[in-house]
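K.L.:
structure for this input, please:
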Amino acid sequence: MPSSVVTFTKPNSRRPPSQVKGSMAVIFTTLPPTRPCRFGSWRLQQCRRATLADGRPSRGAFLTFLFPDHDGTRVTRSSAGRRRTIAHVRMARRRPSRSAAAGITYRLATIEDAEETFQVVHEAADDVLRRAGRRVSGDAALPLARVIRFRHFCVRHDGGRFWVAEQEGRIVGAAIAILRERVWYLAALHVLPAFQSRGIGTELLRRSMAGVGRETALTVLTDALNPVSNSLYMRFRMLPQDTILTFDGTLDGSGGRRAPGASPVGSFDVQRLDLSRDRATLDRLDRGSVGFSRPVDHDFWAGVPGLEGHLLEDAGTVRGYLYLSDAGAAGPAAALGSEDVPAALATAARLARERGVANLHVRVAGSARHGISWLVDAGFQLTGIGLMLSTRRVGLLDRYVTSGADALY
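P.N.:
Sure thing, here's the model as predicted:
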């Protein structure tokens, strides 16, 4: 029985165009099926009758198929009640070679890995910035002591989701994730540039998903200019939910410049956070913004040197909370409604100015339009664009300011 075998590769294949066109395979067969037809998730795109050299029609035809990412699908047609194989297509997928990841081992991180994993973050992040043509510089809002403390915190509270990849005792990649109720958040995933494109990041990501169930939402905040990482996250069905915009601005004597014609925005009264008293209030504000309770994270923020937490009040009613670092990083902050975000940001600017801080650093979701309007009117500059990716919609981020000085939400 006539049949054909075609080996298909991805669009970068060097095979002749007559055999491979993008994500399609062209097969010659003498037993073409009747159009239209499907074979599982395969779909016949085109059926073109072949001709002989003298122009006469041939018994055969060229079939163009769109097909998925798996091997060994048989293309068949029915004839006299029997299914007859007319072609067998094998897909040659691009896989990391065994030698590419040779010598890479994986283990759970320990307290002693904190500084070395942060060096991996620095090298990998700086490489992304250089390739994007952006300036590489230290982040004053991210002091080393706080970074190290965050990693110690993750070892204690999310140790099963903090993994490192090693080669001959040297850490070449690391992943950190946290799990709060039914929301999993990837706080960090970095691989040294020389070890990228070997499947190490994918393996670290899989291992960091310890404790994830069918109802768990997977989330990550990521740089919009890193298509390689974003493609990896999307393969895990984490799709764009919102943008994350970074703003930086210089404060004047009133706590923030106001553009001509902009409406004045008042600030809230503040009261220092007391976790023994304010747990229920924080839970209510968190569930109304990020969508889950996280008392353990507030324990972390309350113990960070130079970071102050405040309740935001208006006429005795709590409207939100705000953390502000002595380096001028605002966040996390949550408000009862999106209309409260401008006043929360104005409060952050006022408190920063009172502490002698000259600049304010803020990250807000693109959906927080009220807050963004205040930042623009106050003369802040957009300095970064990121994405929030998730497997399902999580929280109401129009009333939230993400943590400005660590890898937590």
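K.L.:
only C-alpha atoms for contact and neighbour calcs from this point on.
P.N.:
OK.
K.L.:
need the longest helix for the chain.
P.N.:
helix 114-131 (DSSP state H).
K.L.:
quick check: angle from whatever helix or strand comes next after that helix to helix 114-131?
P.N.:
For helix 114-131, the following helix or strand on the C-terminal side (DSSP states H and E) is helix 144-157. Taking axes from the mean of the first three to the mean of the last three CA atoms, to 10 degrees, one finds helix 144-157 and helix 114-131 inclined to each other by 120 degrees.
K.L.:
so what secondary structure elements neighbour helix 144-157?
P.N.:
helix 114-131 (3 or more CA pairs under 8 Å, 6 or more residues apart in numbering; DSSP states H and E).
K.L.:
count of neighbours near the residue found closest to L108 once you drop the neighbours it is linked to in the chain?
P.N.:
In space, and not counting its chain neighbours, L108 is closest to W163: 4.5 Å by CA to CA, 6 or more residues apart in numbering. Neighbour count of W163, defined by other CA atoms under 10 Å: 26.
K.L.:
can you give me the strands for the stretch 1-150 of the chain?
P.N.:
4-8, 20-21, 24-29, 38-39, 42-51, 57-66, 73-79, 82-91, 104-108 (DSSP state E, counting those that start in this stretch).
K.L.:
can you redo the ones you listed as JSON lines with distance to P240 and mean neighbour count?
P.N.:
As requested, the strands of the stretch 1-150 of the chain are exported to JSON lines (distance: least, CA to CA, whole Å; neighbours: other CA atoms under 10 Å):
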{"stretch": "strand 4-8", "distance to P240": "31", "mean neighbour count": "16"}
{"stretch": "strand 20-21", "distance to P240": "29", "mean neighbour count": "21"}
{"stretch": "strand 24-29", "distance to P240": "28", "mean neighbour count": "22"}
{"stretch": "strand 38-39", "distance to P240": "31", "mean neighbour count": "15"}
{"stretch": "strand 42-51", "distance to P240": "28", "mean neighbour count": "16"}
{"stretch": "strand 57-66", "distance to P240": "26", "mean neighbour count": "17"}
{"stretch": "strand 73-79", "distance to P240": "32", "mean neighbour count": "16"}
{"stretch": "strand 82-91", "distance to P240": "30", "mean neighbour count": "17"}
{"stretch": "strand 104-108", "distance to P240": "29", "mean neighbour count": "16"}
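K.L.:
to compare with the earlier structure, here is another sequence to fold:
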Amino acid sequence: MASSSTSAASAARAGTSQTARATNVKTTRKTRKGTSSDATAPQSLADAQPVFPFTAILGQEEMKRALLLNAVNPNIRGILVLGHRGTAKSTSIRALADVLPPIEFVAECPYRCPPDKSAGLCDTCRNAKPRAKLPTMVGRVPVVDLPLGATEDRLCGTLDIERALSQGQKAFEPGLLAKANRGFLYIDEVNLLEDHLVDVLLDSAAGGINIVEREGISIAHPARFTLIGSGNPEEGELRPQLLDRFGLMAEIRTITDIDTRIAIVKRRLAFERDPIGFRAEYEPAQQALRTRLVQARDRLDTLDVPDDILRFIARLCVALDVDGHRGEITLLNAALANAAFEGRAHVTRDDIRAVATLSLRHRLRKDPLDRTDGGEKIRWALEKLEKESQ
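P.N.:
Okay, the predicted model is just below:
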């Protein structure tokens, strides 16, 4: 593996400028006169750091598929990844941004409002006239990290009360929820998150709006994001209210296959020695995945859902005693995303089987005396329903 990455690095150095343009984020600004120019400089120090390619990550197929399904269909509403330390949880989530298709947004807007929609906009973009003349930019989908020690002001944003009272201006400093709008909010060690921050996340995730109120002054802005959490279950459990807000849940374990472990170490070593060359080697696979995601998104709204599939989903949730109806809705959205990603014209039972465990394992009722794995219960229920349908 090291030798192959070295040869790729040599090829990459032969076309340094082209490689740099391929690996950096491209941002296009459209001016009021309709002209455009490329700004290839990274938008922040974090953007300037080379990211391990998503397609180079070995193993953990369940987690990677769950991330891609959320990228295809945001209505799934996030993913929770629980498992052992050092199993590429954070690496996979941060690598996701590199394969997501870019988005167009209003330039200078701190919330990245879409220029072609009338709903879900901030006050400035909604009231701008004419909106068609607003300058726009194209850039990467935001993936924002929420640090463990973050305060509520850092998450929600802060109001300058003195300026508001003295000058009558609502001076607002946007927080992480604003930066994550139309993107992903990632929380590492989510099971250690403080309760008051959990409450804020629940409110924003439910309504898609963040409201900041201080001393009788109120500011509201769009905060539609996909919530991604990761953690080690040995360090504590999540509050049930937060657990239920994650659409999918992936459980990952340390890989025990010797050859795979060796390959993982080789790839990581090659990346650390020559990040640009390593990324150039995997760029064709990265581009192919981006194209597949775009095609899946375009296909999503055209998929047919037969009535027998809806009945199968409902029967499965009843058989597993799933509380509420969020299980059916999430399972259907995940199945739609899986069918679109696989290039099908309609949802099949294969799609249900592919996403049932991800969608329902964290919604099962817990019995302290029952040691059976949730995934096993779901597989048994699927097999029973399949036999009854024959």
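K.L.:
what's the TM-score here?
P.N.:
With the length set by TM-score structural alignment, normalised by the length of the second structure, the two chains reach a TM-score of 0.21; 141 aligned residues with a CA RMSD of 7.1 Å.
K.L.:
list the buried residues of the helix or strand encompassing A288 of the second structure.
P.N.:
A288 of the second structure is part of helix 275-300, with elements assigned from DSSP H and E. Along helix 275-300 of the second structure, these residues count as buried under the neighbour rule (16 or more other CA atoms under 10 Å): 275-283, 285-287, 289-290, 292-294, 296-297, 299-300.
K.L.:
R84 of the first structure contacts R74, doesn't it?
P.N.:
No. Assessed by CA atoms under 8 Å, R84 of the first structure is found out of contact with R74, at 9.7 Å.
K.L.:
what packs against the helix holding A288 of the second structure?
P.N.:
helix 2-14, helix 16-23, helix 61-72, helix 258-273, helix 326-341.
K.L.:
and stretch 270-281 of the first structure, how far apart are its ends?
P.N.:
The first and last residues of stretch 270-281 of the first structure sit 14 Å apart, counting by CA to CA, to the nearest Å.
K.L.:
just to be sure, S276 of the first structure is in a helix?
P.N.:
Yes. Under DSSP: H, G, I helix; E, B strand; the rest coil, S276 of the first structure sits within a helix.
K.L.:
with L129 of the first structure as the reference, measure out to V120 of the first structure.
P.N.:
14 Å.
K.L.:
try A25 of the first structure
P.N.:
38 Å.
K.L.:
and if you look at R77 of the first structure?
P.N.:
R77 of the first structure is 53 Å from L129 of the first structure, by CA to CA.
K.L.:
next one: I178 of the first structure
P.N.:
26 Å.
K.L.:
please identify which of those two sits among more neighbours.
P.N.:
Ranked by neighbour count (other CA under 10 Å), I178 of the first structure and L129 place I178 first, with 24 against 15.
K.L.:
thinking again about what came up before, buried sites along the longest helix of the first structure?
P.N.:
So for helix 114-131 of the first structure, counting by 16+ other CA under 10 Å, buried means 114-122, 124-128.
K.L.:
neighbours of T219 of the first structure, how many?
P.N.:
By other CA under 10 Å, neighbour count at T219 of the first structure equals 26.
K.L.:
surely L67 of the second structure meets I79?
P.N.:
Yes. Taking CA under 8 Å as the definition, L67 of the second structure is a contact partner of I79 at 7.1 Å.
K.L.:
looking at these two, which is more packed in?
P.N.:
I79 (26 against 21).
K.L.:
grab the nearest non-local neighbour of the more buried one.
P.N.:
Nearest to I79 of the second structure is L248, by CA to CA, 6+ apart, at 4.6 Å.
K.L.:
any chance of CSV for the helices and strands packed on helix 275-300 of the second structure, columns distance to T91 of the second structure?
P.N.:
Converted to CSV, these look like this (distance: least, CA to CA, whole Å):
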stretch, distance to T91 of the second structure
helix 2-14, 19
helix 16-23, 17
helix 61-72, 11
helix 258-273, 11
helix 326-341, 22
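K.L.:
closest one to F225 of the second structure among these?
P.N.:
Closest of these to F225 of the second structure is helix 61-72, at 10.9 Å (criterion: CA to CA).
K.L.:
quick one: contacts of the closest one?
P.N.:
76-79, 81, 92-93, 96, 100, 226, 248-252, 293-294, 296-297, 300, 334, 337-338, 340-341, 358 (CA atoms under 8 Å, 6 or more residues apart in numbering).
K.L.:
hey, where'd the helices end up in the stretch 151-300 of the first structure?
P.N.:
With helices called from DSSP state H, counting those that start in this stretch, the stretch 151-300 of the first structure shows them at 200-207, 227-235, 275-287, 295-302.
K.L.:
list the buried ones in the first one?
P.N.:
For helix 200-207 of the first structure, a neighbour-count test (16+ other CA under 10 Å) marks I200, G201, T202, L204, L205, R207 as buried.
K.L.:
tell me how far L311 of the first structure lies from G201 of the first structure.
P.N.:
L311 of the first structure is 39 Å from G201 of the first structure, by CA to CA.
K.L.:
right, I mislabeled it, should have said L189 of the first structure
P.N.:
Taking CA to CA, one finds L189 of the first structure at 7 Å from G201 of the first structure.
K.L.:
report the set of residues contacting both of the two.
P.N.:
G173.
K.L.:
next SSE downstream of the helix holding A288 of the second structure?
P.N.:
helix 307-319.
K.L.:
show me what that following helix is packed up against.
P.N.:
helix 326-341, helix 374-389.
K.L.:
what residues sit buried inside it?
P.N.:
I309, L310, F312, I313, A314, R315, L316, C317.
K.L.:
fine by me, thanks again.
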